[in-house]
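K.L.:
sequence unknown, structure follows:
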C-alpha cells in the first residue's frame, strides 16, 4: 500500500509539474499582467456594489490582476463577496488555488456566521443554518442543485473535495432567480472559471494524516494513517478564447472511534433509573475518496460564452467494529443490592444509579463490519448569450446523480446459545463524562463459541449468529433553466430578469436483510445448529472502558468459508416495508427586478424583488401486506402500493440594501421559502400491526388493527423568512492588490478593498405546514382480512377501523435569533499589530414547534441555542499561525438507527479547537512552496447524545481522538 501511495504521489507531482511548466512557458510568451485572481462573481447574483453589471456577465470577461495569498486573503475575498452581494450571504474563499481554509469543506462552512456543523464518525458532514437542520437547506455546484448520498435530501458535504472550490457562497436570504433554494439557506459551491483567470495556474497539495488514538480494531480496509493528495491546473488557449480547469483529489481519511451506546434507563425495584444494557465498540474507520474535476470554457466572441463542468467522486468508507454488548436490567441479569444512587430530578420519586453490580450477565461478543460505497456524478452546461447592450440570455442544463451501497454486518459469539452458557458478574460506574465503565470477571478469550447468546432469532425460528442490512440508494436530478435579462441604462431598475426552470428528481431505496446462521435449519424443527467453535485472535478494542481482552475474527471470512450462512428475513425489522421510490417534477417560472438607485443625496438603494411560482407533481411507491397475508413468519406477502399529489406554491422575495455611506449597509430581506418532505416520509408503504388483547374493542383508537407508514401526499414545510443585517466595513489598504481601473469594476476585492467588518443581524422564520412525523388518522383495514384470524376470532372482531401513524402537514412554530460578527485585522487599530487579527461570531437562537394534540412546544430538530466561532491569526512574511474554537450548545440531532433508519436524539454541545501553522517561501529555489502543520479536535471532545433532557442518560458516547496533519503545498509560478 505504501509503495502504491508513493508511486501515485510521484506520478501526480511529476505530471502536474510538467503541465505547469508548459503553462508557464505559454504564459510567458503572451503579454499581460502576471498575477492571481482573488474572487469570482456568482452566476446568480452578478451586480456589484456600484450596481453595474460585470463584463463577465456580458461575455467579454475582463482579466483580473489581484495578487493576494494566505488566510488573510481568504478573509478579504470572502468579505468582498459578502459586501457586494445583492442579498444577505456568507462566503468563504480559497487561500490559493486548491486550498480552502479548514480541514474540510463542511468544517470551513461550519465556522461561518449563522452556520453550525454536525459530525458523523468524527468528520464534519452536514450543516445547520440558522438553527434548522440539513433537511431545510440545499446545496448547489455552480448553480446546479445536488443530490444526496443519504437516504433523504440532506447533502453530505464530505462527498465533495474542498480542493475543487474557489468560492462557496451561502445565501441566507433567497432571491427569485436562485433556483433550488432551501428554506433556511442555500450553499452554492463554485469551481474555478478558467477564462476569468489572466494566466495559467497550477498547484499540488499533499498531506499526511494520523490520529492520536492507536488503531482500535484490525481488519481489511482500515488503518490509523492516511493522506490527502490533490492538484489543480488552469490554462487558457487560442488567444484566451478557450480555457480548461482540471483537478484531481485522492484522500484516505482514518478515524479511531471509542463507541458506546447504552440501551436506555429503566427503573429498578426502588424506582431508580439504571442502565438497562450497552453496546460497545472500538471502531477503526477509513474513508477513501477519489475525485476528478474538469471545466471547459469557450468564448469565441463577445456574444457567447459556453461552460461545461464535470465532477466525479468515488467514495468508500470501511469500519471494523469489534466489541461487546452487555444486556443488563433489560435481560435476565440481576441488579445486586448496594448500588450507589444519586438524586435524579428527572425520575419521579427516584434517583439515578451511578454505580453498582449486575449478576447473571450473558454478554454478546461483537465482530461487526460496515462498508459504504458511493459514487457522485455532476454535469453542468451553461450557455450565456449577449445579444446587445440591452438583452442577454442564459440557458443552463445540469444533471446530478448519486448511487450508494451499504453493508452493515453484525456477527455474534458468546458463552452459549440463548443464555445457556456461563454467566458473568459485572460492576459498573457511570463516570462524570458519560462513560459507562465496567469491571467484568470473565475471561472472554476462553470458552467462546459462535452462537445466538441472547436467542434474538428465536421469534423467527432461527439461530441468529449475525445479521446483515444492505441498503441500496439511487438518486438523480435533472434541471433545465432558461433566463432572459433586459438591462436599463437609467431609472431605479438596473435590469429585469425572467425565465423558467424545470427539474425532475427520482430516488429509490432498497434494503436487503439477511439472518446469519450456523448452517440454516429451524429451531422448531430441531435442525438448527446452535453453536460452532472458532479460533480467533485475542484483541483489546474495549480497554478504554475496562474490558481487557476478547476474541476477534473476520466475519467476511466466516461467510466465505461457509461457517456463517445467510437466510432471508421474514419481513423487515424496521416496522415498515422499507423499499420505496419517489419522483418529483417541478416547473418554476419566475421574474426578478434588480434595483440600483439613490434615495436623496446620501442614501443609495440596491437589491432585488420578484417571485417564483412552483408547480410540483410528486408520486411515491412502496409496499404493504397482501389481503389474507400474515404479518409474521413465512406467510408474509407484500404487494405494491402508490400515491401521488400535486400543488402550486408562490414564493415572493425582496432584498433591499440601503447604503448610508461607503462603509455602512443596512440589509432587509423578506421571503417565502419551502422545504420539501423527507423522501422516507413520502414512502407509500404501510406496515400493519395487531394486538390480540384488543380483538373485541370497538374503539378505533384502541382496536385490534393499527399501522404505520409514510405519506405520499405530503406537501412542503412552508416558512415566512425575515432577515435584517447592519454591516459596517473597515476601510483597508488595497495598495498591494495591483488593481487597475478595469479591475476595480470587475473584482469584488478591488471594488471594495481589503479590511474587515462588524455586523449585527437578526432573523425570524415563521414555520407553518410543518411536517409532524408522528401524526395519525383513522383507516379501514377490511381489505387485510382474514389476516390469519380464525372464523371464531373474526366473529369477535370489534371493528375493522384502526389508526395509522405517519407524517402530516399539521405542525407550526418559529425560529428566531440574533448574531454578531467581528472580522478585525488588528493593523487597523495600530500598525504595530499588522498581521494579527481576529474573526469572531456569536449566535443566539430560540425556537418553538407545536403539534396538534400536544400543546407543549418542542425545540426544532438541529437547533443549538448558542453557537460561537472564534479565530485568532497572525500572518507575516510567509509565516502564518491561527487557532480556532467552534462551540455549539446541545441540540436535537439525527443519528443512524436500526436498519439504517434515522432517529432523533439530543446531541451534547461543547467546543472543538483547531490550529494551523505554515510557512511559504516567496523567493529562491523553493519559491511557491508552503509547509503546513495542523491539528483538529485538539480538545479531544467527547460526542454524546442523551434522552429525557438528562445528560446522564447517555444514548451515544464517542471519542475520536486528536487529528494531526503535516504537508506541503506548491503553487507553480
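P.N.:
Nice, I can see it. Predicted model only: the values in this text are computed from it and were never measured. Numbering: from 1, shown residues only.

K.L.:
C-alpha from now on. contacts and neighbour counts both.
P.N.:
Noted.

K.L.:
got the contact list for residue 969?
P.N.:
203, 204, 205, 206, 929, 930, 931, 932 (C-alpha atoms under 8 Å, 6 or more residues apart in numbering).

K.L.:
can you rerun that using 7 Å?
P.N.:
204, 205, 206, 929, 930, 931 (C-alpha atoms under 7 Å, 6 or more residues apart in numbering).

K.L.:
try residue 614
P.N.:
So residue 614 contacts 586, 587, 588, 648, 649, 650 (C-alpha under 7 Å, 6+ apart).

K.L.:
repeat the analysis, applying 6 Å as the threshold.
P.N.:
When contacts are counted by C-alpha atoms under 6 Å, 6 or more residues apart in numbering, residue 614 touches 587, 588, 648, 649.

K.L.:
so which of the residues you listed is the closest to residue 97?
P.N.:
residue 588 (35.3 Å; C-alpha to C-alpha).

K.L.:
about what we covered before: any quick ChimeraX command for the buried ones out of the contacts of residue 614?
P.N.:
For the buried members of the contacts of residue 614, the matching ChimeraX selection, counting by 16 or more other C-alpha atoms under 10 Å, is:
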select :587,588,649
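
K.L.:
so which of the contacts of residue 614 are in strands?
P.N.:
Under the assignment DSSP state E, these contribute 587, 588, 648, 649 to strands.

K.L.:
secondary structure element for the most centrally placed residue in the chain?
P.N.:
Nearest to the geometric centre of the chain sits residue 126, at 2.3 Å (C-alpha atoms, centre = their mean). Take DSSP states H and E as the rule and residue 126 turns out to sit in strand 123-129.

K.L.:
and the next helix or strand past that strand?
P.N.:
Assigned by DSSP H and E, the successor of strand 123-129 is strand 137-141.

K.L.:
who's in contact with that next one?
P.N.:
With contacts defined as C-alpha under 6 Å, 6+ apart, strand 137-141 is touched by 145, 146, 182, 183, 184, 185, 186, 187, 188, 189, 190.

K.L.:
which other residues reach the next helix or strand after that strand?
P.N.:
Sequence order places strand 144-145 as the next helix or strand after strand 137-141, per DSSP H and E. Contacts with strand 144-145, where a contact means C-alpha under 6 Å, 6+ apart, come from 139, 180.

K.L.:
C-terminal to strand 144-145, what's the next element?
P.N.:
Toward the C-terminus, strand 144-145 is succeeded by strand 165-171 as the next helix or strand (DSSP H and E).

K.L.:
please report how far the residue lying farthest from the centre of the chain lies from residue 786.
P.N.:
Going by C-alpha atoms, centre = their mean, the residue of the chain most distant from its centre is residue 792, 53.5 Å out. Separation of residue 792 from residue 786 (C-alpha to C-alpha, to the nearest Å): 11 Å.

K.L.:
the structure to be compared is supplied as follows:
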C-alpha cells in the first residue's frame, strides 16, 4: 500500500541509508521487525525485452479458476516459490520453466548454474567445484538475458559466464525452451532470462539483508558473503516514484586435487623404435598402446563476486511508466597450482627392461614400469577479472485500453583481464610405475627420495601471458501490441530491434624466458593429504613456492625478469556484429471449440552484418650464451573477413485446454545461433618451444573466421497436468534438426619458424559439420503431500528426468572411436529434490545425476580421440529455521558425497583425470521486512 510523500518522509530517509546497513538489519530483534501483509501478487515473467515484476514471497495462485476460494490463500516460503514458478510455466504463451526466489536473495542454490540444474532438460558443467555453464536439451548454444535484454562477459563467448553472478541479486530465472517471433534470436537450445526486482514489485517500503559464512573442507578455509536490499515507493507531485538498491558480495575458496594419465599412443610396428619396444615387451604382432606418463595437480583458488543493481521507476500517469536500471557485476577469479608431471610428450616412452606389464583385452596398457622419464614441476598462477555494466531504460505507454507501446534502450560495457604465469622446473624420474586398473590410479617413482630432493631439479623456464578483452553493445527496440475485443484474434504484436555489438582483445602471447642452473627459491610440497589421503603415490615433490607465485610481480622479481610482456600490433583481434530484426506475431484463441485452444503464430526476419580482423603470427626462439632460449622476433600477417546474411524464422505455438487442469502444447519453429566471437577469432599465435618445452606436446588454438551460422528446425510437444497450487506432472518431447553445426576439431600442423626449426603442433579450432540431430523427452513432477497426517503433511518432492539423444559427424573418421554425441551432452540425467516445510522448519535435499558425456570431440594429445566424462551424481542439502516471519537461520551443504569426477580418452581403458573438490558447509542469517 502506497501513501503520499509527506507521510512517508521517514521512508525516504531510510532509503538514503546504504546497503552496508545489512549487518544492522540482521542484528535487529524480532520485536523491531514490522508485521504486515505479503507483497503484491504477480507471477509474470519477462518477455520481449520489457522488464516485468519478480516472483516474491506471498504469491497467490493465479492459476485457480474464478470463484475458487483457494485463490485467496497467501502462501510463503518454498511453497510460494514452487507455486509462482508453476504459474509462470502454466500461463506462458511459450514452453518455459522457471525458478523463483522464495524470498529476497534466496534462490535455492547460491550459484546460478547450480540453481538451473534443477530444471528438467538442463545439464551443467562444473569448474573447480562450482557450476559454470549449462546446456539446454543437449545444446550449449544458450542465450543469456537480463530482464529480456543482452548480457555477456567480455570473453568472446557472446553470453554471460554464469559463475560470475551472485544469485542474491535475482528474483527468478526463466528458461525459454522454444523460440517465438517476439523473443530475440541467437540460440539453438533456449534462452535463460535473469530477472531482477523493481521497486513497483512491492507495495511500499521493503528491506532485506543476509550474512553468510561458508567453510570449504579440502582447502580448510572459511569465506564470508552478504547481501542487502532497500526499496521504497511514494506519491509525488509528478506521479509515483520508486527506487530500489540491491547489492550482493560473495567470497568463496576452493581446492581441487587431480591425478592424470597422459595421452596414449599405439606402437607402430613399421617404425624401428616401436618395433624394438614391442619386442622388449614380448608384444610383437599384438596391438599395444602405452600412456606417455602421468602426473598430479593441486589447485588452490578463490572467487569474489560483487554485484549491484539500482532501479528507478516513475509512473507519471496510469498510462505511462518508465524504468531505468543500472546493473553491475564485478567478478574476480584466481587459482594457483602445483602440477607435477613425469611424461615424454609425443616422444617415445621407454619400458623398464624386465618389468611386469598388464594390458586390457584391446591391448591398452593397464600397469607397468618405465625408465628415465622427463619430469616437469610447474607452479602457476591464473587470474581473471571481469566487469559487466548494463545501463537500460524502458518506457511503456498505453494510450488506449487496446494499444500498448514499449520502447527499450540498452548499453552494455564489459571488460575482462587475464594474467597467466608459469614457472617450470626440470628433473628426471629414474623409474615410473603406473597402475590404472583401479578407480584412483597408483603412481610410484624411483629411486626413493629422488623427487623430493632439490639437488635433482634445475630451473627450466618461465612463461607469462596477459590479455584484455573489451566488449560493448548498443541495442534498441520498439514493440507495439494491439488487442481486439472478442473473436478469434486476440492481439497482434510487432516490433523492430537493432543491436551493435563489438569485442576487441589484445594478447601479449606467451612470452618464454629460458632459465638454467640450480634452484633459487623452492619448497617441498607435502602430498600426504592429497586426494584426502586416499591416493597411493609419492609423499612430496619440489616446486617453486606458492607464496611467491600468487604475486605476479614478486615471481618475476625472484626470477630476475624486470619487464612485462608487451602487446604487439599483431596481438589484437576485433569482431563487430550488427543485427537488424523485425517481427510480427498474431495471438489467437478459440474458446468455444470442444477443446478450447489458444496460441500465436509469427515470423522474425533478421539481418546480420559481421566483420572480423586478426593476425597469424610466429615468434621464434633465440639461443643465449648459456644455452637457454628466449623469445626472439615476431613475424605476422593480417587475416580478416566480412559478410552479411539474412534469415527468416517462423514460429507457431499452440495450446489446447483439455480440461481446467490439463493442457497440451505444440510448437514448431526455426532459429539460428551465430558463431561466438572467440570461435570467429581469426588470430593464431605460435611461439617456438623453448629448451624446457622440447619434450612436451605442442598445442595452439584459434578460431575460424569463415564459420557459418547454425540454424535449427524445432518441434516441441508438451502435456501438462496442474492438479494443485503446487502440484504438477508434465511431460515434453522435442526434436531439433541443426544445419552447419559448429564442432571442435584438432589438426596436426608441421610449423617451420623463421630460424628454420620445424615442430609439430596440434591446433584446436572449429568447423561446420553437415548437420546434427537432437531429440529427447523430459518428465517433471512436483507436489506437497498435504493429505498426509500430522507432521508428514510438510513433505514434498520435486523430480525430473531427461533423455536426450544426438547425432553428428565426428571429426575422426577412423580409429577406435568414430561416432560421438554432441559436446557436453549426457543422454540421461535426473534430479530428485526432497522437501519438508511445516511451521518454522524448511528443508531440502537435492540429488543431481547425469550419465557420461563428451567434453570435447577431439582433444589435444589424444590422437583426435574425444574426451569423455564418466557418469556422476552430487548431493546438496539445506535446513532453514524461521525464527520469526522476518528472521531465519539456514545451514546448507554442497557436494556432501564427495563426488569424484573421472574422464577418459575415448575408451574407458584409457583414463585421463580423476578429480575431487571441496565439500562446502554454509551458515546464513537472513532478515526481511
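P.N.:
Nice, thanks for sending it over. Since this is a predicted model, take the numbers as computed values, not measurements.

K.L.:
just put the contacts of strand 137-141 of the first structure in CSV and tack on neighbour count and secondary structure.
P.N.:
What follows is the contacts of strand 137-141 of the first structure, written out as CSV (neighbours: other C-alpha atoms under 10 Å; DSSP: H, G, I helix; E, B strand; the rest coil):
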residue, neighbour count, secondary structure
145, 23, strand
146, 27, coil
182, 23, coil
183, 29, coil
184, 26, coil
185, 25, strand
186, 25, strand
187, 26, strand
188, 25, strand
189, 24, strand
190, 22, strand
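
K.L.:
and the furthest pair within those residues?
P.N.:
183 and 190 (20.6 Å).

K.L.:
returning to that earlier point: if you map the contacts of residue 614 of the first structure onto the second structure, which are still there?
P.N.:
Using both residues aligned by TM-score structural alignment, their matches' C-alpha atoms under 6 Å, the second structure keeps these contacts from those: 587, 588, 648, 649.

K.L.:
so what does the third one match up with in the second structure?
P.N.:
With the correspondence set by TM-score structural alignment, residue 648 of the first structure lines up against residue 646 in the second structure.

K.L.:
that match against residue 605, yeah?
P.N.:
No: using C-alpha atoms under 6 Å, residue 646 of the second structure is not in contact with residue 605, being 7.2 Å away.

K.L.:
select the longest helix from the first structure.
P.N.:
helix 2-29 (DSSP state H).

K.L.:
where along the first structure do the helices fall?
P.N.:
Under DSSP H, the first structure gives helices at 2-29, 55-58, 70-84, 105-109, 555-560, 741-746, 748-752, 791-796.

K.L.:
got a markdown table for these, with distance to residue 261 of the first structure too?
P.N.:
As requested, the helices of the first structure are exported to a markdown table (distance: least, C-alpha to C-alpha, whole Å):
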| stretch | distance to residue 261 of the first structure |
| --- | --- |
| helix 2-29 | 35 |
| helix 55-58 | 54 |
| helix 70-84 | 40 |
| helix 105-109 | 26 |
| helix 555-560 | 22 |
| helix 741-746 | 55 |
| helix 748-752 | 49 |
| helix 791-796 | 42 |
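
K.L.:
so for residue 825 of the first structure, which of those helices sits nearest?
P.N.:
With C-alpha to C-alpha as the criterion, residue 825 of the first structure lies closest to helix 70-84 of these, at 8.6 Å.

K.L.:
separation between the aligned partner of residue 794 of the second structure in the first structure and residue 875 of the first structure?
P.N.:
In the first structure, the residue paired with residue 794 of the second structure according to TM-score structural alignment is residue 835. Remark: distance between residue 835 of the first structure and residue 875 of the first structure (C-alpha to C-alpha) = 5 Å.

K.L.:
check residue 656 of the first structure too.
P.N.:
For residue 656 of the first structure, the distance to residue 875 of the first structure - C-alpha to C-alpha - is 36 Å.

K.L.:
could you do residue 321 of the first structure as well?
P.N.:
Counting by C-alpha to C-alpha - residue 321 of the first structure and residue 875 of the first structure are separated by 43 Å.

K.L.:
higher neighbour count, these two?
P.N.:
Remark: of residue 321 of the first structure and residue 875, residue 321 carries more neighbours, 28 against 19, as counted by other C-alpha atoms under 10 Å.

K.L.:
correct me if wrong: the more buried one contacts residue 368.
P.N.:
Yes: taking contacts as C-alpha under 6 Å, residue 321 of the first structure lies within contact range of residue 368: 5.0 Å.

K.L.:
coming back round to it: what range does the strand holding residue 126 of the first structure cover in the second structure?
P.N.:
Residues 130-136 of the second structure are where strand 123-129 of the first structure lands, counting by TM-score structural alignment.

K.L.:
map residue 325 of the first structure onto the second structure.
P.N.:
The alignment partner of residue 325 of the first structure in the second structure, by TM-score structural alignment, is residue 341.

K.L.:
ok, the aligned partner of residue 425 of the second structure in the first structure to residue 859 of the first structure distance?
P.N.:
Counting by TM-score structural alignment, residue 425 of the second structure lines up with residue 413 in the first structure. To residue 859 of the first structure, residue 413 of the first structure is 41 Å away according to C-alpha to C-alpha.

K.L.:
so for these two, which residue has more residues nearby?
P.N.:
Under the neighbour definition other C-alpha under 10 Å, residue 413 of the first structure and residue 859 were set side by side, and residue 413 has more, 26 against 19.

K.L.:
could you find the closest non-adjacent residue to that one?
P.N.:
Leaving aside its chain neighbours, residue 413 of the first structure sits nearest to residue 450 (4.3 Å; criterion: C-alpha to C-alpha, 6 or more residues apart in numbering).
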